[in-house]
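[1] no sequence on this one, just coordinates:
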């Protein structure tokens, strides 16, 4: 494994239950890496004095909304950008309250790594497991368990070891592939940026050291070749019209002369030209925004998908997927919604709520008939038009979608597609489809 250089970027998110110290940890990282301007620090010190605090409240660096400061909780996702001599970072501080789990889903959807905090006094709680389940569903490559507030348990090694063991066991069941546990105190700074002198029994890296050396997600250009058409550009003359298809390459790479397939129509053609910022190029790769020009006069509207002729996703109107329900109104069988997949939006009918994950027991519950806010479950949908769907593990962009209420335009659920699965014997333990190493795809 190569060490990332100063130009590399890591996107990571923090998650955890209420009062586990996420915002304080963010403030500690920003302060100890000297990523805070003098006027920002003065503002925080003034706000802390107004709240009868003698020391600067580090949580205020990310809790910027008035309601957040009044209630002492994170409500919206707070993005912070900082860097060290070794790396650049984009940090998403996500809310911990179960009511705002939908915001947490947004925050970690593009994360290379998620730091999940646990209060050393409380250990692994239900909301901790919910965050692990969502991280596993979204295929976040790495999880970091930060056991916070070690100062309140006298820096006890056995307390940390018990929480780390419990968390790792649950994470493995939910499909998390790589977990690193680090004992910290965000308030005092122990093991956040610098190693702790009060936990000499811990010989691993500090949190920042781990963030500086962990690899980012695989290069998008090495995935399957996928290009959702966002806009059709017309030029030329009436007798000789020309069309260009503008958008952003979701994954893979395109070459001039390459054979491609347009979906869902299934039309086969080749690439005549590729334009990047108005200049012709021979090759383009994700995540570049480009204009593709295809051979022949084809009907390719917005919402179609252009894929490599060697790796074509299957088109279908029957969608079986795992969803995280985000709306206060339950998702029920018979609901008629809109399904947005890439740049394509179609009507969809919820034909069945297959099961729901019980976060407390990690078992799948059948027969509920609905999913309530923050529930995770498996559903079956029927769409009005065929969609070109990948398995989420194969291509996250073309393997995900959102369900939208058609009248008000509210986002109902975030969904992840998965191929037909051959369930292992451990299916009876209640693992959701698509969560990882306990399920295998059928040939």
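    Arrived safely, thanks for sending. All of these numbers come straight from a predicted model, not from anything done at the bench.

[2] For the rest of this, base every contact and every neighbour count on C-alpha atoms.
    Fine.

[3] quick one: residue 42 is in a helix?
    Yes: assessed by DSSP: H, G, I helix; E, B strand; the rest coil, residue 42 belongs to a helix.

[4] Okay, strands next: where are they in the stretch 301-443 of the chain?
    Secondary structure of the stretch 301-443 of the chain by DSSP state E, counting those that start in this stretch: the strands cover 305-308, 314-325, 331-332, 336-341, 344-358, 363-365, 370-371, 376-389, 400-404, 411-417, 421-423, 439-441.

[5] Now do residue 87 against residue 112, distance only.
    Noted for residue 87: a distance of 14 Å to residue 112, by Cα to Cα, to the nearest Å.

[6] more neighbours, the two?
    residue 112 (21 against 18; other Cα atoms under 10 Å).

[7] Report the contact partners of that one.
    By Cα atoms under 8 Å, 6 or more residues apart in numbering, the residues touching residue 112 are 10-12, 140-142, 216-217.

[8] ok now stretch 76-84, how far from the chain's centre?
    16 Å (Cα atoms, centre = their mean, to the nearest Å).

[9] Please spell out which residues along that stretch are buried.
    In terms of neighbour count (16 or more other Cα atoms under 10 Å), stretch 76-84 has its buried residues at 76-78, 80, 83.

[10] Roughly how far does the closest residue in space to residue 222 that isn't next to it in sequence sit from residue 227?
    Closest residue to residue 222 apart from its sequence neighbours, by Cα to Cα, 6 or more residues apart in numbering: residue 252 at 5.2 Å. Separation of residue 252 from residue 227 (Cα to Cα) stands at 9 Å.

[11] ditto for residue 158
    51 Å.

[12] Which residue of these two possesses the greater neighbour count?
    A direct count of neighbours by other Cα under 10 Å for residue 158 and residue 227 places residue 227 higher, at 32 against 9.

[13] what's the helix or strand for the more buried one?
    Assigned by DSSP states H and E, residue 227 belongs to strand 226-228.

[14] Show me what that strand packs onto, helices and strands only.
    strand 241-248, strand 305-308 (3 or more Cα pairs under 8 Å, 6 or more residues apart in numbering; DSSP states H and E).

[15] how does it look with 6 Å?
    strand 305-308 (3 or more Cα pairs under 6 Å, 6 or more residues apart in numbering; DSSP states H and E).

[16] Now do the contacts for residue 230.
    The neighbours of residue 230, taking Cα atoms under 6 Å, 6 or more residues apart in numbering as the test, are 246-247, 302, 343.

[17] on that earlier part again, quick check, the residue nearest to residue 222 in contact with residue 219.
    No: using Cα atoms under 6 Å as the test, residue 252 is too far from residue 219 to be in contact (8.9 Å).

[18] want to compare, so here's the second one:
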């Protein structure tokens, strides 16, 4: 029984309750519609909503009116308007955002995501596909297989969607010609085989006319398969398989309403659990057994994948957000380095060595990405050499984390193998990734504890270890001032070492150029060396342009709080260019020197530097005296 259409004023509570009770125990299928621009994704969803009577009378009236004024079907109902809610989408005739819609039939409930077709919004398609069980790949029968058809098919398969429907749309515009349908299916099958798709369901449809949407169409007597809705109602989802595996429950938060209750809340992502079951908390490895399964509606005798519960344990063991509760006899792997596929979703390109936040399940850790092993060309499936990843690029990389985390390969678990990357400065999501496996080095390399500690090294030198990080434009005076500071400290008997930007490029960083990616790696290496030197108890001074805040913050995070002192040598660009001691600005202005900071590469000035030196107001000697005075108060 489909939902009846009511006027908004006639909806009464009894009808809603009856409808909800009717649909409560139906299975749920999440699916996406994807494909190229104007292949008819929004029209198809609008048709599904209309045919399943999931729109109210007032919505229908508005759709009728809008179809006459802004519709594209000559006054006939333009079903895409039910989904394309953003004004920009209606003006351009494309979907920009991911639109989620709910509908139901007599047999099943559905949540459908209408994802963008334009290449610029591939990242939105990834968002919709990340939780889907099935993908409907639409193809305009007049155009055939296009670049975005291949891209979205590749991404859907990459993201673990194993049920694909090839909906060849607008068959009415090609006279319902079977030869057109067969030709497109053959072309798509050739590509699908290359990316590892072994099966898909091809259906000829017309979203506008309703052919083969809710029921078989008389216009395609040569097609003997199910309608789209019939297929969606009967396709088997993977819920049973997830429930059959070992227990996996990432801890969302520690539920402690009072001193007498301590439970661990989260979504059971795989397996099942009963009171008395032996469990293990990873990464710590501590074991216990389940005492209770608590929900708002009362305790349960069993919880299965897909349920959100609170588990209480028989023993008081350490467990917190980001940990995973698993079956005691089936623990997860724990590692801090992985090979992964990354889909880059930011206009700002990925830079190897730059620190990002990685969020996997309920865990958030610091992460850096190496230079991509290769980038995938989704049209040819070629593996291309790449130094970085641009918007919508797909690449295979190695990722190093700030600490080991529990995980599963994405092929085994979306929840424990899929992650997002977050820009540390803006908190914007910049990438989505899928873990392949842990690198062997993460298992073979262990931290060796030294008996002589950082504090012991510093105490022997009668000082506190510090890192003075001089940053500023080329020609600002960083090296001059840093050299004077070291001379004054050395004269006072302090143990110091100066790392200068030009000097390290003669040896340690001689293989690096001046691209943004190389600049990031330059600072990462210097930061690691400076950290080792402070571990030896030294006062370390560095003089580098270090133009990006993210890398300066990365080095700050390597050291104990308070040991990183940022010294901003603040010199206006005009003044630095006027000095031009090395003639670099002149070359950059003449186009002979690319990626030069301040000219064709940005400099991100510190926002909260511990020390700021205005070189238009102070001489280098006075600046050095001021810095030494500030420093001695902290290290003596």
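    Looks like it came in fine. Everything quoted here is computed from the prediction, not taken from an experiment.

[19] Can you give the structural similarity as a TM-score?
    In this superposition the chains share a TM-score of 0.89, using TM-score structural alignment, normalised by the length of the first structure; 414 aligned residues with a Cα RMSD of 2.1 Å.

[20] neighbour-wise, which of residue 252 and residue 219 of the first structure wins?
    Of the pair residue 252 of the first structure and residue 219, residue 252 is the one with more neighbours under other Cα under 10 Å, namely 21 against 12.

[21] so what corresponds to that one in the second structure?
    Counting by TM-score structural alignment, residue 252 of the first structure corresponds to residue 271 in the second structure.

[22] Do a quick rundown of the strands in the stretch 1-150 of the first structure.
    9-16, 78-84, 87-93, 113-119, 142-148.

[23] got the angle for the longest one vs strand 78-84?
    With axes from the mean of the first three to the mean of the last three Cα atoms, to 10 degrees defining the directions, strand 9-16 of the first structure sits at 130 degrees from strand 78-84.

[24] what does strand 9-16 of the first structure correspond to over in the second structure?
    Against the second structure, strand 9-16 of the first structure falls on residues 28-35 (TM-score structural alignment).

[25] Contacts for that stretch, please.
    41, 109-115, 117, 132-138, 148-149.

[26] One more: stretch 231-239 of the first structure?
    By Cα under 6 Å, 6+ apart, stretch 231-239 of the first structure touches 242-246, 302.

[27] Next, format these as CSV and append distance to residue 318 of the first structure.
    Formatted as CSV, the contacts of stretch 231-239 of the first structure follow (distance: Cα to Cα, whole Å):
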residue, distance to residue 318 of the first structure
242, 35
243, 32
244, 31
245, 28
246, 28
302, 22
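
[28] Looking at neighbours, which among the residues you listed is most surrounded?
    residue 245 (25 neighbours).

[29] and residue 524 of the second structure, what pairs with it in the first structure?
    That one, residue 524 of the second structure, aligns with nothing by TM-score structural alignment.

[30] how long is stretch 334-349 of the first structure from one end to the other?
    6 Å.

[31] in it, what's buried?
    So, applying 16+ other Cα under 10 Å, buried residues of stretch 334-349 of the first structure: 336-342, 344-349.

[32] Read off where it ends up in the second structure.
    The aligned range for stretch 334-349 of the first structure is 353-368, by TM-score structural alignment.

[33] mind checking how far that stretch is from the chain centre?
    With Cα atoms, centre = their mean, you get 9 Å for stretch 353-368 of the second structure.

[34] next one: stretch 60-79 of the first structure
    The answer for stretch 60-79 of the first structure is 21 Å, by Cα atoms, centre = their mean.

[35] What span of the second structure is that stretch aligned with?
    Using TM-score structural alignment, stretch 60-79 of the first structure pairs with 81-100 in the second structure.

[36] so residue 481 of the second structure makes contact with residue 625?
    No: between residue 481 of the second structure and residue 625 there is no contact under Cα under 6 Å: 9.6 Å.

[37] Look at the two and report which has more neighbours.
    For residue 481 of the second structure versus residue 625, neighbours defined as other Cα under 10 Å are more numerous around residue 481 (24 against 16).

[38] Assign a three-state SS to the more buried one, would you?
    helix.

[39] In contact with it, which residues are there?
    Contacts of residue 481 of the second structure (Cα under 6 Å, 6+ apart): 620, 624.

[40] Tell me which residue of the first structure matches up with it.
    Match for residue 481 of the second structure (TM-score structural alignment): no aligned residue.

[41] Can you tell me how far residue 481 of the second structure is from residue 409 of the second structure?
    51 Å.

[42] do residue 62 of the second structure as well
    Residue 62 of the second structure is 47 Å from residue 409 of the second structure, by Cα to Cα.

[43] Neighbours of residue 218 of the first structure, how many?
    Counted with other Cα under 10 Å, residue 218 of the first structure comes out at 10.

[44] which one in the second structure is aligned with it?
    Using TM-score structural alignment, residue 218 of the first structure pairs with residue 239 in the second structure.

[45] Please identify every residue contacting each of residue 481 and residue 625 of the second structure.
    If you check residue 481 of the second structure and residue 625 against Cα under 6 Å, 6+ apart, no residue is contacted by both.

[46] quick one on the thing from earlier: who's more crowded, residue 62 and residue 409 of the second structure?
    Counted by other Cα under 10 Å, residue 62 of the second structure and residue 409 do not tie: residue 409 has more neighbours, with 20 against 13.

[47] what does the more buried one align to in the first structure?
    So, by TM-score structural alignment, residue 409 of the second structure is matched to residue 391.

[48] Just give the nearest non-adjacent residue to its match, would you?
    Residue 391 of the first structure's closest residue in space is residue 418 (Cα to Cα, 6+ apart), at 4.3 Å.

[49] The second structure: which residue goes with that neighbour?
    Using TM-score structural alignment, residue 418 of the first structure lines up with residue 436 in the second structure.

[50] and if you look at residue 283 of the first structure?
    Checking with TM-score structural alignment, residue 283 of the first structure has residue 302 as its match.

[51] quick one: contacts for its match?
    Residue 302 of the second structure touches 273-274, counting by Cα under 6 Å, 6+ apart.

[52] Show me what counts as buried in whichever strand or helix holds residue 553 of the second structure.
    Using DSSP H and E, residue 553 of the second structure sits within helix 549-558. Neighbour-count burial for helix 549-558 of the second structure flags 550-556 (criterion: 16+ other Cα under 10 Å).

[53] export the residues you listed to TSV and tack on distance to residue 197 of the second structure?
    Converted to TSV, the buried residues of helix 549-558 of the second structure look like this (distance: Cα to Cα, whole Å):
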residue	distance to residue 197 of the second structure
550	40
551	41
552	44
553	43
554	41
555	44
556	46
